[in-house]
Structure formats: C-alpha cells, structure tokens
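S.K.: below are the sequence and a predicted model for it; my questions follow.
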Amino acid sequence: MDLSIIVVNYNTKNFLLSCIKSVKKNTKGIVYEIIVIDNASTDGSADILKRLKGRLFKITINRQNQGFAKANNQGIKIAAGRYILLLNPDTAIEDNVLGEMINYMDNNPKVGIVSCALKGNNGKIQATGGYFPNLARVFSWMFFLDDIPLLDRLIKPFHPMHEKSFFYRGESFFRNAGLRDWVTGAFYLLRRPVLDEVGLLDEDYFMYTEEVDLCFRAKQKGWEVWYLPKWAIVHFGGASSASEFPIISEYKGVKTFYKKHMPSWQTLVLRLLLKVGAVLRIILFGILKGGSYVKIYAKAFQVA
C-alpha cells in the first residue's frame, strides 16, 4: 500500500463526497486507501458513509467530536500505507497530484513532510504554513508588524501575510517552493518513518497548531519540511469552523506549544504578548468591524 488518505469529517457531507470523488477520478499509478473519521456529525454524514463499501474505504464514526488531532490519530493507527496524507474534506484533488507527490517523496528520502499549494475556488493561492512561533514572531504577529512589507523578510512570520491584510502579498510568497518550518494540516503528506520516530499528533491540541507541533518534532530529528507549489489542490476553506473557533483555538494552541517546547519564562512572555495583542484587536477591530470581534478577542484575552 503506497498511500493512506485520512479525511476527518465534521458536518461537511457534501464537501466530503466531492473530495472522495476527486481522489478516485484523478489519482493514478499508486495503490491507496481512503480512511474517513466522522467526528459525530449531525448533518447525515454517517448515513452516507455507511454506504461506502469496498476495500478502498475504512470508516470510523465517533459518537463525540474528538477533535482534529485525535481523529487523525485514529486513522493513522489503522492506516496501511507507506505514506500518510491528512486531507481536509473541503478540498478537491486535481490532476495526478497524489501520484506525482508520492514519486517526489520516493526520490527525496530526507523530506519527511510536504504540502502543495492550496487554491481557493476563486483560483487564488492561499496561505499554507510558515515558521515556528518564536517570541520575535509572536511579537510581530500581535503588533501587526508581519503585515508590513519587507519587515517579514527580517522576521520570518509565523503565518505569512493573510489575505485580509491591507498589505497582502502572500500569493507571491506562496508561489515559490522552499523549506518551511511547518505546513498546514489541510494537505499534510508525511512518510511513516516520521511517525515511527516522533510519534503521533499530540492530542492536547483539539484543533489548530497540532501540525506545527508535529513539524517541530520532526525537524528536531533532522527531517525536512517542504512546500511544493508545483502541485496544487482546491481548498474551499473554513467549511468546518465558525469564525470565533479558529481564533480562540490558535491562541490556545500556541500557548500549548510553548508549554511543551519552550522554557517557562518564555511561556510567561508569550501569554503577555497574546493578551496585549488581544487588547489591541478589541480596540482596533471594535472600531473597524463592530461588536462581534470585540467579543471574540475578549474571549481570546481570557484564554491567553
């Protein structure tokens, strides 16, 4: 078995079916399986999944939402492939991306984890990974400095310019292949020996930052992490997350990352930076965007 594709589904049945169809239509030259972990969806996903039959599929239906990390680990534990792909259900595979990227991995044994370009349904390239959140990068993020052109070249950003930034030039950044510290879990291809060496996704992360953590552990062991925009898939984006959820989860995730990997004094500084950043966003976004953002970042202040 060359590849095990793990898709964690939560109330995205229409995206899920389209994703599976795109894999089956466009994947050639490799032997693969599709493992779907349903996280207690309430949209009828379970009924649809029960109809998927054959050796191609392995289906697990959870009674409770286990989160992204734990659900993917469920899939990894039953996976038979030499390679593991964590794939969001709100994606569509184009051309023979999977077959060609497996061939790339076979020919580059030092590469442990890779991602391809993610394109929105409008054709624009989305942000896909970045650099580990050291204190300088968190400071830059919290004070909006990573939105300033050229400065992001001096302090490589935790997540390079987002599309909503006034100074956004992320599309050009993500047109270039290169080594990264981490890549996004929406398309996260890794070889099995990485997991054998560093372990599974850390289940202390419910969702967000778990892929950063795994890349961190992999790079500590000498594995390379690459972003390869030669290949691309469609990512419709955000189909499983409300707007508040990713913001709060990222705050929690970065704090957890520091508790696990950084000295205790750095964790204290991090928490201060996160709280100051939340206050700045309460003021700025409250003026520009209204009360809903005030509530979100007031909650972020509490969890920081």
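M.R.: Received it, and whenever you're ready, just let me know what you need.
S.K.: C-alpha only now, for contacts and for neighbours.
M.R.: Fine.
S.K.: how deep is residue 47 tucked in, by neighbour count?
M.R.: 10 (other Cα atoms under 10 Å).
S.K.: how far away is it from residue 57?
M.R.: 15 Å (Cα to Cα, to the nearest Å).
S.K.: next: residue 154.
M.R.: Distance from residue 154 to residue 57, by Cα to Cα: 46 Å.
S.K.: who has more neighbours out of these two?
M.R.: Between residue 154 and residue 57, counted using other Cα under 10 Å, the more crowded position is residue 57 (15 against 8).
S.K.: now do the contacts for that one.
M.R.: Each residue near residue 57 by Cα atoms under 8 Å, 6 or more residues apart in numbering is listed here: 33, 34, 35, 36.
S.K.: what is the burial count for residue 24?
M.R.: Look at residue 24: counted by other Cα under 10 Å, it has 14 neighbours.
S.K.: three-state assignment of it?
M.R.: helix (DSSP: H, G, I helix; E, B strand; the rest coil).
S.K.: how close does it get to residue 240?
M.R.: For residue 24 relative to residue 240 (Cα to Cα), the value is 23 Å.
S.K.: and if you look at residue 143?
M.R.: In terms of Cα to Cα, residue 143 sits 28 Å off from residue 240.
S.K.: with adjacent residues omitted, what lies nearest to the residue most central in space within the chain?
M.R.: For the chain, residue 185 is the residue whose C-alpha lies nearest the centre (Cα atoms, centre = their mean; 2.5 Å). Residue nearest to residue 185 in three dimensions, not counting chain neighbours: residue 211, with 5.8 Å by Cα to Cα, 6 or more residues apart in numbering.
S.K.: got another, please set it beside the one above:
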Amino acid sequence: MTASEKHALGEAAVERQSGHRVGVASPTATMTVSLAPEGELADCVVVIVAYNSAKEIGGLLDSLPAAADGLRLRVIVVDNDSADNTAEVVAARPWATHVPSGGNLGYSGGINVGRRTAGPTRAIAVLNPDLRLEPGSLRRLADAAQAPGAGAAVPRMLDGTGGFFPSLRREPTVLRALGDALLGGKWPSRPGVLSEMVWSRGSYERAGEVDWATGAAIVITAEADAQVGPWDDERFFLYSEETDYCRRLRQAGFAIHYIPEATARHEGGGSGAGPALVALSTISRLRYFRKYHGRFATALFVTALGFSELLRVRRPGNRRAMLALLSRRSRATLPGMSARP
C-alpha cells in the first residue's frame, strides 16, 4: 500500500466515525459515498463475497456510489481466503471494509459472515464481485424491497456486453427439468411448466413477483433477513443457495420483486469456470430438490438431470456432472463437497 493510500485510510476512518460523506479518488472517478457510522442504522449494507476477485471487484466497488444515489451504506467485502491482491484492491477504496473469512467458506458461508458483520440496517444487498451496477439501481432495489408484502428485490441483469441475460427462474420441478434437458434455449416461448428458465424477453420488460433469480444480486429487507435466518451453508457451497433462500423467503410470506429499472451488468467469471463447477451446479440442484421432496420425486429429478447431461455428454463439464450423479466418490472431489453429506 502506498503512503497516499495509508493517508486516505486514516482520513476515511475519521469520517466514517463521524458519519460524513467520504470522497475517494479511484482509477476511474472521484466518488462520494454516504457512510453509516459503525453501530448506527444504515439504509443498506452491501455484502460482497470475494474469492480471487482482484480483477473484478474494483469495478463493482466503483459503481456503488452512483448506484446508491445517496443511501447511507456500509460496504463489507468478505474474502474467502483469496490468493491474489483482492485485499489491496479493497483497501484502495477505504469506505469498504475487508473481512477475511478465515477460509474458503463458499458463497453461502461468506454471505453469513457478512450478515453477522452487518450491524443495524434497513436492508442487505448481496452482490457478486463481477457485477457493475447502473446509477440509481441500488436505491431502486432497496425501495422496492420495502414495498408492502415484499421482502426482497432483484434487478434486470445484462451480460458483459450489455446484452440480454435471462436471469429469472421458476421453482424447479421434474417436468421443468425434462423440458430444459430436451429443449435448452430452444422454443423460448414454451409454457412455463416446461422450463425453469424464464426465456421470454417480454417478461423482463415489466416489474412483478418472481420465484427466484440468479443470486448475483439481491436486496433483502432486515425484517426478512431476521425472519428467514442464515443461508444454508451446510448444503450449498456454491450454486442453488439462492434457489433455497428465495423459497424460504416465499414460505415466510415475503415476495421477491423483479425491478427492470434497476440494472446490473454481469461480467461473468467471478466464480471461475471449468468441468468441476459445471458438475457442482448439477449436484447443487439435486441437493436443493432433495431438501424439499421425497425419495420418489427426487429419483425422477435425478433421472431428468442425468438425461440432460447424457444429451450433452461430449462436453467435459457434462461428463463430469454425469459421473458425479452416478458416484458419491466423484461427488466428494468437487469444490467444497468433501465435508458435506
């Protein structure tokens, strides 16, 4: 860390305690962040779970001031034992707090560390490090989450080039798993009973309630967070944790609102890539379904998952997923799975 960065850290600490707005020089802009002093009520606490995220996280952090549009924030970066310079990137934005988790706890585990660190707040925003939020988006989500009957809000997601990204989902069923296995992205206008994915572009143009959405960005009210409790970090190291959490939100009587006027660009790659992660996604889907359904329904769901992997078996990730479905020993070699039942 340079001398100027250390000096900025010292000044920011004083301003954070006094609740003042902190101006920070970044590589891209001079930004003003409205900070909630420690122990005082924040409008929103931003929780970002990082793992070797140095290349992505700076862009997200730099997008937050404009996205917050005056909300009083606390920004917590939970670092899951990164081996790169994630800590230094965060330190260059002294209005963000770097919290080492003590190991790679997975996405759910990291979120739970952030929740415990949050302090008093009206809402918690859970964000992937590879996002960029458009101006005003965080405020719109925080406002929408507080609407009567709501408990959470999710944004319109764009891909890294600003193009359409299908981020909305329906509750997983055997029939939907079979439909997606057979059709994938073909016939996007097919009935909702045949796809977990919401493919129709028209659905993304209007606000409304959704079953769940990709967990890259979600704002949850403090009331909903307190009632639903921790994310399930015992079953879900990575993937399907948002499916589970949103189901629990709905079961507790809270709606998840989709807000197309709030926009986030998903650069991708924040969780890495490769056959092992493709397989982990499939196994996490199985774990989710098994949590809420009996043996017979789960056996049908496993069959649908296996059929999907078989149709795509030429791809290394799908071959690895098929092996993981068939072999517990193979499943145990996936990231974060060795200590999980």
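M.R.: Yep, it's here. Note that the structure is predicted; figures quoted are calculated from it, not measured.
S.K.: if we can go back for a sec, so what corresponds to the residue nearest to residue 185 of structure 1 in structure 2?
M.R.: Superposed on structure 2 with TM-score structural alignment, residue 211 of structure 1 falls opposite residue 242.
S.K.: what residue in structure 2 is paired with residue 255 of structure 1?
M.R.: So residue 255 of structure 1 corresponds to residue 286, using TM-score structural alignment.
S.K.: check which helix or strand covers its match.
M.R.: helix 275-292 (DSSP states H and E).
S.K.: how big's the offset between the next helix or strand after that helix and structure 1?
M.R.: Next along the chain after helix 275-292 of structure 2, taking DSSP H and E as the criterion, comes helix 295-311. Average distance, helix 295-311 of structure 2 versus aligned residues of structure 1 after superposition (mean Cα distance after the TM-score superposition for structure 1): 1.3 Å.
S.K.: tilt between helix 295-311 of structure 2 and helix 275-292?
M.R.: Relative orientation of helix 295-311 of structure 2 versus helix 275-292 (axes from the mean of the first three to the mean of the last three Cα atoms, to 10 degrees): 160 degrees.
S.K.: chain center to helix 295-311 of structure 2, what's the gap?
M.R.: 26 Å (Cα atoms, centre = their mean, to the nearest Å).
S.K.: could you tell me where that helix falls in structure 1?
M.R.: Against structure 1, helix 295-311 of structure 2 falls on residues 264-280 (TM-score structural alignment).
S.K.: neighbour count for residue 143 and residue 240 of structure 1, which is higher?
M.R.: Each of residue 143 of structure 1 and residue 240 has its neighbours counted (other Cα under 10 Å); residue 143 has more, 17 against 14.
S.K.: need the counterpart of that one in structure 2.
M.R.: Checking TM-score structural alignment: residue 143 of structure 1 goes with residue 182.
S.K.: would you check how far apart the residue lying closest to that match once chain neighbours are set aside and residue 282 of structure 2 are?
M.R.: Closest residue to residue 182 of structure 2 apart from its sequence neighbours, by Cα to Cα, 6+ apart: residue 308 at 7.0 Å. Distance, residue 308 of structure 2 to residue 282 of structure 2, by Cα to Cα: 10 Å.
S.K.: contacts for the strand of greatest length in structure 2, please.
M.R.: Longest strand in structure 2, counting residues (DSSP state E): strand 255-266. Here strand 255-266 of structure 2 makes contact (Cα under 8 Å, 6+ apart) with 130-134, 136-138, 140-141, 144-145, 149-160, 162, 204-212, 216-217, 246, 249-250.
S.K.: just the buried residues of those.
M.R.: 130-134, 136-138, 140-141, 144-145, 150-160, 204, 210-212, 216-217, 246, 249-250 (16 or more other Cα atoms under 10 Å).
S.K.: and whatever residue of structure 2 lines up with residue 94 of structure 1, how far from residue 261 of structure 2?
M.R.: Taking TM-score structural alignment, the alignment pairs residue 94 of structure 1 with residue 134 from structure 2. The spacing between residue 134 of structure 2 and residue 261 of structure 2, counted by Cα to Cα, is 10 Å.
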